[in-house]
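J.: Predicted model follows, preceded by the sequence.
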Amino acid sequence: MNHNHDPLTLKLSLREKFAYGMGDFGSNLMLCIGTLYLLKFYTDELGMPAFYGGIIFLVAKFFTAFTDMLTGVLLDSRRNTGTAGKFRPFILYASVPVALVATAQFMANDFSLTMKTAIATVLFMMFGLFYSLMNCSYGAMVPAITKNPQERAHLAAWRQGGATVGLLLCTVGFMPVQSLFVGRPSLGYLVAALLFATCGLFCMWWCYSGVKERYVELAPEGHKPGIMKSFYAIFRNPPLLVLCIANLCTLAAFNIKLAIQVYYTQYVLNDIHLLSWMGFFSMGCILVGVLLVPGAVKRFGKKKVYLGGLALWALGDILNFFWGSSSLLFITFSCMAFFGTAFVNSLNWALVPDTVDYGEWKTGIRTEGSVYTGYTFSRKISAALAGFLPGIMLTQIGYVPNVEQSSTTLLGLRQLIFLWPCSLAIIAALTMGFFYKLNEQRFAFIIEEITHRKKQNMAPEVKTENKESAVTL
């Protein structure tokens, strides 16, 4: 460990924060081309039924949830780390197969439907496997970069900013590149995917070269990580468990909203072109929110800012449900909701490193990999369900494609895009408000306790027992 500076006050350079943000920018360039356009490629170029695409998505996401856990086991099993650190080598090397598979998913073929489906499923699962190695290492690296809670909030904001710009660039840039290949749409998809994946790869390498692991800590010799220990890492760590539950709600709400808004603009507002403007303004509001996160956290603390973001999100959705019947009001209230999501999504990542330190304080064993991948497991399950459920929901409200919808279906669409996400946001707020106890004061105490424990080389169990009454979480 670096003892030259107090770990709670050490400041990171702007250059290093920017490099860390480039990591999520690059990973989102490779991820979002699949999230946004792969289903359309399956249906339009491979001739696969849309239902098959939904099943592929569900299967692959559940598979990826478990590969995340395996990544955690691998990270916590590392004993011999060189100058590159514990996490950075995975960012460097795993990004290459991620870029290759992301591009390969957009290669057209003339095989049978069964073979096309099998190939698509295997490629999507391979992408998930390598993406887990790259992205989980990227996220789990934060506690090794800094112990300063303010700097962690800054890194989370830069990360969310990079992710938002990556999503925005994929939204506005992919199809224009694809459409350049008139008469050869399959080639257009492949070239666009290659371009975005290559840019994403170089961004990951930029992140690798620009960040530094200052606090590399390995698990003790007798500690043997395993998938079950990743689950235990969640249930034996109350702040992490609460964060997982809240995050499952917020991620599902966000994904359902994104999936339904195309139907809402087309059938309720009768303006499908509004979607592109919606994307531009909503991403702009998210970026503004991300820029405000560090200052807001410094003034109010992470938990209050998180709850404030959820309140803005819920309020925007409620206003939209009752009064968002025109394009102008829909965009206005949606911007309010998306502005709130910026604080929530940024702090989701900033709170995880704090739970790593809590787990070390409570058990005496530091397991960044298990904690982080246990957390991402809940995110992947949420994403799998949120990617599959809108289709079932649309069926339940009587949606029929490309016809004028009944009043019952229109009401159902309004409920799906506003009331469901709003309800989930309120559940997340209640969960965090009543059960998340790891505030700034307790966190500072825990870091001081861990540091003192290591200096004195004391047994973790003894120290925890002596101080358990002082901090109850």
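T.: Great, that's in hand. Numbering: from 1, shown residues only.

J.: make it CA atoms for all contacts and neighbour counts henceforth
T.: OK.

J.: Next one: the residue lying closest to residue 56 once chain neighbours are set aside relative to residue 11, how far apart?
T.: In this structure, residue 56 finds its nearest non-sequential neighbour in residue 121, 5.6 Å apart by Cα to Cα, 6 or more residues apart in numbering. Distance of residue 121 to residue 11, computed by Cα to Cα, to the nearest Å: 44 Å.

J.: out of the two, which sits in the more crowded spot?
T.: Each of residue 121 and residue 11 has its neighbours counted (other Cα atoms under 10 Å); residue 121 has more, 20 against 14.

J.: what about the helices in the stretch 351-473 of the chain?
T.: 368-396, 407-414, 420-435, 440-456, 460-467 (DSSP state H, counting those that start in this stretch).

J.: Determine which stretch of those helices is the most buried.
T.: Most buried of the helices of the stretch 351-473 of the chain, by mean neighbour count (mean count of other Cα atoms under 10 Å): helix 368-396, with a mean of 22.

J.: who does that one touch, helix- and strand-wise?
T.: helix 50-77, helix 113-140, helix 227-235, helix 238-263, helix 327-363 (3 or more Cα pairs under 8 Å, 6 or more residues apart in numbering; DSSP states H and E).

J.: For whichever helix or strand comes after the fourth one, name the packing helices and strands.
T.: Elements were assigned by DSSP states H and E; along the chain past helix 238-263, the next helix or strand is helix 274-300. Using 3+ Cα pairs under 8 Å, 6+ apart, the elements in contact with helix 274-300 are helix 149-178, helix 302-323, helix 327-363.

J.: dropping in the other structure now:
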Amino acid sequence: MVSNEATTGTEPVDGRDAVSRKAEKATWRMTRGERARYQLGYAGYSIGFNIVAYFMTMFLMFQSVNLAVVGSLIFIVKAIDAVDDLLFGYFIDRVNPARLRFLRKIAGSGKYLPWYRVTFSLLPLSTVIFFAMPGGVSVGVKIAWFAVAYLLYDLAATLSQVPMQAMVVTLTDKVTERDSILKFRGLWAVAVAVLSGLVWQSLVSEFVGWSVAGVAIGSAVVVLIMLVPLARKVTEYNVELKSASPETTPAYTVREMFKAVRLNKPMLIILASDMVSGATLTMVTTNVFAAFYLFDNSLILQVPVLFAFVPALILQFFADRIAHAIGKRNAIVGFGLLGSICGITLFFVGHGNLYLVIFLMAIQGVPVSVNLVLRSFLVPDTVEYARYKTGQDCTAIFFAMDSFSTKLVGGVAPAVAMFILGLGGWVTVKADSFADLAAHGVAQPAGALTALWITVSLIPAVGALVCSVVLMFYRLRDEDAALMARCNSGDITREECEAQLSRAY
């Protein structure tokens, strides 16, 4: 297996140590204001995506719907989503809304920013539609509402995420600047996820008692406000693929798209690991119910999150240096294995000792959080690899595929959790919040409580273990990806790039 202990691009790949960090930053393309607008927009997107991921299972369980039926519908929607993600990715690469007369004024200039400007409001709008489900209608109507609203949400999430993610490549042609953007994007994403989760859970807890739908819809309005600044006063500086020759590069057809996907084996490995991870993150949707039913306090499992927050934030800040020291892949695999060991230990310890549970969950939370930043470094590398190999600017396709695997966290994982709870004999309830649930006093059978614990501890741990094993097959060296990025941007010629690559690709 080829070693992955290489630079992340935070230092010149040809070993010119005389170039300082300060001098390197002086060559960056974006202004501080542009980077701030992107980070604010991504933070808003993260919150918007997390609203449904966080509240969906809770909301549906409070609506007294059949969990097995909902779980089946989620799989159907995801099957549709797998197809439309590729189609939208291809369409976004092929069509620029700035060239369409009726969208020209809204779209502005660029490659992916025009798509963002046209579609960014769809995510919060679809979220409002999802949680506007009427409470007084029949269960059949609720299930139908869920199916349609969830499909609309998935479409909106794709149209929001693909431009948001893909523009990381087009905002700048400087690898060090891109890695810095990714690092701080990851920091903000984790910070807003933790803070918004604490606020949301506090508001719907038995101690405050706000309705789930009210909190979700109010949060969607906040998200819309956060997304607006990125639509203005930001420029993409790396729109064209400069290393490809128009005379020798084939037209970007559907056939060429599938060829690019087939050739990008590093990306396929990442997607496989993401799918395993996403499908097994069942604790995202069951943590709150586990806290309520296993520990008699819906807020108690937020304590390990708070304990892990500061050490995780510190390690995330140095994520680029960690990746530079031991390689991106090696760092991700190492942190993944650590998280898996903690989770498996947590399962066998059981939920009888609250203090030990909090300790193990806090330890587990650190590597999980750090990997959120580290993993973000890999996808742009594989995009540069595909651009270099094919001569095609197929960025959106791979971010569309990444979008699909990411949405597994908000779709398949809740479906898996619902199936397991259903097998455990979960008793459905009708409530608006945990205060309402506490007032009803609905108890759960022993089998349902065991199922809750499995979804919180064992399934995510096994998923992290399998994810780490899959990533061991990722063999794109970091310094080679940085060289390919320089070639794609026209900084070096293809001949110069091939002469410096560690091996033939």
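T.: That came through fine. These numbers come from a predicted model, not from an experiment.

J.: re earlier: now tabulate the helices of the stretch 351-473 of the first structure in JSON lines and tack on distance to residue 230 of the first structure.
T.: Formatted as JSON lines, these follow (distance: least, Cα to Cα, whole Å):
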{"stretch": "helix 368-396", "distance to residue 230 of the first structure": "5"}
{"stretch": "helix 407-414", "distance to residue 230 of the first structure": "38"}
{"stretch": "helix 420-435", "distance to residue 230 of the first structure": "21"}
{"stretch": "helix 440-456", "distance to residue 230 of the first structure": "22"}
{"stretch": "helix 460-467", "distance to residue 230 of the first structure": "20"}
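
J.: closest to residue 22 of the first structure out of the helices and strands packed on helix 368-396 of the first structure?
T.: helix 113-140 (10.9 Å; Cα to Cα).

J.: what's the mean deviation for the next helix or strand along the chain from the closest one versus the second structure?
T.: Following helix 113-140 of the first structure in sequence order, the next helix or strand is helix 142-145 (DSSP H and E). Here the mean offset of helix 142-145 of the first structure against the second structure after fitting is 1.0 Å, by mean Cα distance after the TM-score superposition for the first structure.

J.: residue range for helix 142-145 of the first structure in the second structure?
T.: Aligned using TM-score structural alignment, helix 142-145 of the first structure spans residues 168-171 in the second structure.

J.: What of stretch 236-251 of the first structure?
T.: Counting by TM-score structural alignment, stretch 236-251 of the first structure sits on residues 263-278 of the second structure.

J.: which other residues reach that stretch?
T.: For stretch 263-278 of the second structure, contacts defined as Cα atoms under 8 Å, 6 or more residues apart in numbering pick out 261, 378-379, 382-383, 385-386, 389, 398, 401-402, 405-410, 412-413, 460, 463-464, 466-468, 470-471, 473-476.

J.: For residue 278 of the first structure, find the nearest of the helices of the stretch 351-473 of the first structure.
T.: Comparing the helices of the stretch 351-473 of the first structure by Cα to Cα, helix 407-414 comes nearest, at 16.2 Å.

J.: can you give me how far that closest one is from the chain middle?
T.: Offset of helix 407-414 of the first structure from its chain centre (Cα atoms, centre = their mean, to the nearest Å): 30 Å.

J.: who's in contact with the closest residue to residue 171 of the second structure other than its chain neighbours?
T.: Sequence neighbours aside, residue 236 is the residue nearest to residue 171 of the second structure in space, at 4.2 Å (criterion: Cα to Cα, 6+ apart). Residue 236 of the second structure sits next to 110-111, 113, 167, 170-172 when contact means Cα under 8 Å, 6+ apart.

J.: do that again at 6 Å, thanks
T.: With contact set as Cα atoms under 6 Å, 6 or more residues apart in numbering, residue 236 of the second structure has these partners: 110, 170-171.
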